[in-house]
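**Q** what follows is a predicted structure for the sequence shown.
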Amino acid sequence: MVEPVRLVLSGFGAVGRAFVDAFLEQGPLLQLAAIRGHGTEAFLAPGSAVPARSSWDQTGPIEETLSRTAATVLVQALPSSPEAHARALEEAVAALRSGVDVVTATKSHILSHWRDLERAASEGGSRIRISGATGAALPTADMARVALRGMGCNVFRACPNGTSTFILDELAGGAGLESAVREAQRRGIAEADPSADLSGKDAATKVRLIAGLLWNWDVSTIAVEAEPIDSSTAARALEASGQGLRLRAVASASLERPMMVTVRLEAVAPGDPLFAIAGPEKAMVFRCPDAGDITVQGGRSSPKGAALAMLKDVLNLSGSNTSGFR
């Protein structure tokens, strides 16, 4: 009988709870051994439900949690905030050094300590997977890390931020910026603070991570040039629409400009894969001179989408020693 893969989940907000829901559908293949929340943690017996938060104990060192549970995977669903940064980094480094694989949707520590995490994984003989941090359910990380090997990709362009695409389409339809943002928030597409979407920061972050996977760039030192969506953008969106084009916030990286990511507002034409998406869809186009352009498109931006991306990473890690086609 195959032993279940034992997991520790760190972070029990919207993404963490969605991960537990998705995880429960996998049956006996996986076992959630512990959950670490904000200051408290719970240990779960095989097959048991998550206990009420009032019964959780004070959080101990991550090393103790991993040792007590004999976990082989740490799943991180912590917010990518300054407050959670130190914890995310400490837990990931400790897990990797001890031989525990890490699956994370948290961006902050992988942006700031890319090489440190890589060294920790090398020391422990462990692995780190970041699908949930690079576009939720859109499998761009898998493309960059595995599917494009040997393809000679030298450029990629992306609209990895569904909120900005939605807002630009609203502007093209005649809405003002404030109205477009409110509509995105009303539909649950935009966060309460959309500044990272409008500034291009979120798009640049995702492209930095993909460039790190694709070309082994040090994500922590990649420079960014970003053009924001602001009060002057509505006129450009309307002008593009009048010409049969669509304004898109296009994030890109190229081997011709090493260690640089740009985010530009571009009027794209029909036939361009970035024209076809409708907010909040996302898309990424990898240019491979001999293999041709390879596009990945779609993927839900939501806590469930990020949770499913993490679950996919966990399943791929746990199934890496299987035989045959799978």
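**A** All right, it came through fine.
**Q** going forward, measure contacts and count neighbours with C-alpha atoms only.
**A** OK.
**Q** can you tell me the closest non-neighbouring residue to Arg115?
**A** When the adjacent residues along the chain are set aside, Arg115 lies closest to Asp218, with 6.7 Å between them (C-alpha to C-alpha, 6 or more residues apart in numbering).
**Q** next up, a second structure to put side by side with the first:
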Amino acid sequence: MRAPYRIGLLGLGHVGGALARRLIEDGERVASAAGRPIILDAIAVARPQGRTAPASLVPADALLKRPHLDAIVELIGGIDPALTYICSALQSGLEVITANKQLIAARGPALAQLGPLRFEASVASAIPIVETLAETLAADRINSLMGILNGTTNSILDAMAAGADYADALADAQRCGLAEADPSADVDAHDPAAKLAILGMLGFRRRIEPSQIERVGIRGLDQRQLVAARERGFVVKLIAAASMTGPGIEADVRPRLIPDDAPLARVAGAMNAISVDAAYAGTLVLQGPGAGPDAAASAVLADLIRAARGTPASAGALLASLADQPVATITPLGLQTPFPAVP
């Protein structure tokens, strides 16, 4: 077996903890899949005092300078200081694996020019949509993408359709850990817009600025709208959708009416689903857990195994190829979309 693949971990929250457990408890299985052991060498956390950890706790700056590392796994989220750490790691010759959708959507092409960047966990957690677009469908032509990319709002909408009002459904989601204390990233559709930008760049091979994607969240929905939709044979889902329209791209995120016999209508709770319409492969629908520490850690580990095997970071290379492109013109979806917006 080859020499161990050594990693440094930035962040030991829920996802980082789940990843560390997998590396320790399933070490033999991971080594067999990767062709070499994957060793968690050190961890950087914001407040190390009193923390117990499965590897040495060091400051982030020290982690990035640690000898013999092969890769950095960034799981702290947000733009700063994650951007600084990732730039430093890539410029030092390390691979980077991240789940940071906000950073990949905003800076992915520029970062990927610096070195091997992997980000399967940035969209839809355990669903391998990044690999599917970058590898499986690399020679195909993607016509459109549509899906449910936020489990928090999907759970809230399910509760509202069952009779809860928005405030109660949100409070329940917060109590069970699905929604943050500040839920704006989810309920105002920033989160699915960032994910849609990443998928659009991979699928359409065009540089997309997430702020150009029109967003309509779920704050303004009334529970009575969802009940009325159900009585008419529809369910309301927060749909992220994009399609190629010649030189431009149509894309938006908004609540839409889905016929109750459509596949997306049956996506419940925190599940995610993505429908990809490809010129040659046809319509593919990928569905699975879109949230949760174990699901996200599974996607991070898949990237780690590919890195340890020496598999090229194809999704990162694709983003890097877009860095010098002008930003694509984005307009909201036209009338041809199969699912109307909620009136």
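**A** Arrived safely. In this text, all values refer to a predicted model and were calculated from it rather than measured experimentally.
**Q** now the TM-score, please.
**A** Here the TM-score for the pair of chains, by TM-score structural alignment, normalised by the length of the first structure, is 0.84; 300 aligned residues with a C-alpha RMSD of 2.3 Å.
**Q** what residues are up against the residue nearest to Arg115 of the first structure?
**A** Trp114, Arg115, Gly212, Met259 (C-alpha atoms under 8 Å, 6 or more residues apart in numbering).
**Q** please redo it, this time with the cut-off set to 7 Å
**A** Applying C-alpha atoms under 7 Å, 6 or more residues apart in numbering, we find Asp218 of the first structure in contact with Trp114, Arg115, Gly212.
**Q** all helices of the first structure, in order?
**A** 14-24, 62-69, 82-97, 108-112, 114-124, 140-142, 162-172, 177-186, 195-199, 201-215, 233-242, 273-276, 303-318 (DSSP state H).
**Q** and those helices, which is most packed in?
**A** helix 162-172 (a mean of 26; mean count of other C-alpha atoms under 10 Å).
**Q** over which residues of the second structure does it lie when aligned?
**A** Residues 151-161 of the second structure are the counterpart of helix 162-172 of the first structure, counting by TM-score structural alignment.
**Q** looking at the helices of the first structure, which is nearest to Met151 of the first structure?
**A** Set against Met151 of the first structure and scored by C-alpha to C-alpha, the helices of the first structure come closest in helix 201-215, at 10.7 Å.
**Q** elements contacting the closest one?
**A** Applying 3 or more C-alpha pairs under 7 Å, 6 or more residues apart in numbering; DSSP states H and E, we find helix 201-215 of the first structure packed against strand 246-254, strand 260-268.
**Q** angle of it against strand 246-254?
**A** 40 degrees (axes from the mean of the first three to the mean of the last three C-alpha atoms, to 10 degrees).
**Q** angle of helix 201-215 of the first structure against helix 162-172?
**A** 130 degrees.
**Q** what lies in contact with stretch 99-115 of the second structure?
**A** 75, 77-79, 87, 90-91, 93, 95, 119, 121-123, 194-195, 197-198, 209-210, 316-317, 319-320, 322-323.
**Q** name the nearest residue to whichever residue in the second structure pairs up with Asp290 of the first structure, sequence neighbours excluded.
**A** Matched by TM-score structural alignment, Asp290 of the first structure corresponds to Tyr280 in the second structure. Once flanking residues are discounted, Tyr280 of the second structure sits nearest to Asp140: 6.2 Å by C-alpha to C-alpha, 6+ apart.
**Q** the one you found pairs with which position in the first structure?
**A** Per TM-score structural alignment, Asp140 of the second structure is aligned with Met151.
**Q** wait, that match sits on Ala291?
**A** Yes: look at Met151 of the first structure against Ala291 with C-alpha atoms under 7 Å: they come within range, at 6.3 Å.
**Q** tell me how far Met160 of the second structure lies from Arg256 of the second structure.
**A** Distance, Met160 of the second structure to Arg256 of the second structure, using C-alpha to C-alpha, to the nearest Å: 15 Å.
**Q** meant to ask about Ala229 of the second structure, not that
**A** 10 Å.
**Q** got it, and Ile127 of the second structure?
**A** From Ile127 of the second structure to Arg256 of the second structure the distance is 22 Å (C-alpha to C-alpha).
**Q** between those two, which is the more surrounded one?
**A** For Ile127 of the second structure and Arg256, the more surrounded residue by other C-alpha atoms under 10 Å is Ile127, and the numbers stand at 24 against 19.
**Q** which residue in the first structure aligns with that one?
**A** By TM-score structural alignment, Ile127 of the second structure lines up with Leu138.
**Q** nearest residue to its match in space, please, no chain neighbours.
**A** Nearest to Leu138 of the first structure is Gly299, by C-alpha to C-alpha, 6+ apart, at 4.2 Å.
**Q** could you do Ala237 of the first structure as well?
**A** Ala172 (4.7 Å).
**Q** ok, the residue lying closest to Ser155 of the second structure once chain neighbours are set aside - contacts?
**A** Closest residue to Ser155 of the second structure in three dimensions, ignoring its sequence neighbours and counting by C-alpha to C-alpha, 6+ apart: Gly269, at 4.2 Å. Counting by C-alpha under 7 Å, 6+ apart, Gly269 of the second structure touches Gly151, Asn154, Ser155, Asp158.
**Q** I'd guessed the first one sits against Ala270; true?
**A** Yes: in terms of C-alpha under 7 Å, Gly151 of the second structure counts as a neighbour of Ala270; the distance is 3.7 Å.
**Q** which neighbours do the two have in common?
**A** Gly290, Ala291.
**Q** re earlier: what's the residue nearest to Arg115 of the first structure aligned with over in the second structure?
**A** Using TM-score structural alignment, Asp218 of the first structure pairs with Arg207 in the second structure.
**Q** how about Asp182 of the second structure, what's its match in the first structure?
**A** In the first structure, Asp182 of the second structure lines up with Asp193, judged by TM-score structural alignment.
**Q** tell me how far that match lies from Val181 of the first structure.
**A** 10 Å.
**Q** roughly how far apart are the residue nearest to Ala273 of the second structure when sequence neighbours are not counted and Ala126 of the second structure?
**A** Take Ala273 of the second structure and drop its neighbours on the chain: the residue closest to it by C-alpha to C-alpha, 6+ apart is Gln287, 4.1 Å away. Distance of Gln287 of the second structure to Ala126 of the second structure, computed by C-alpha to C-alpha: 9 Å.
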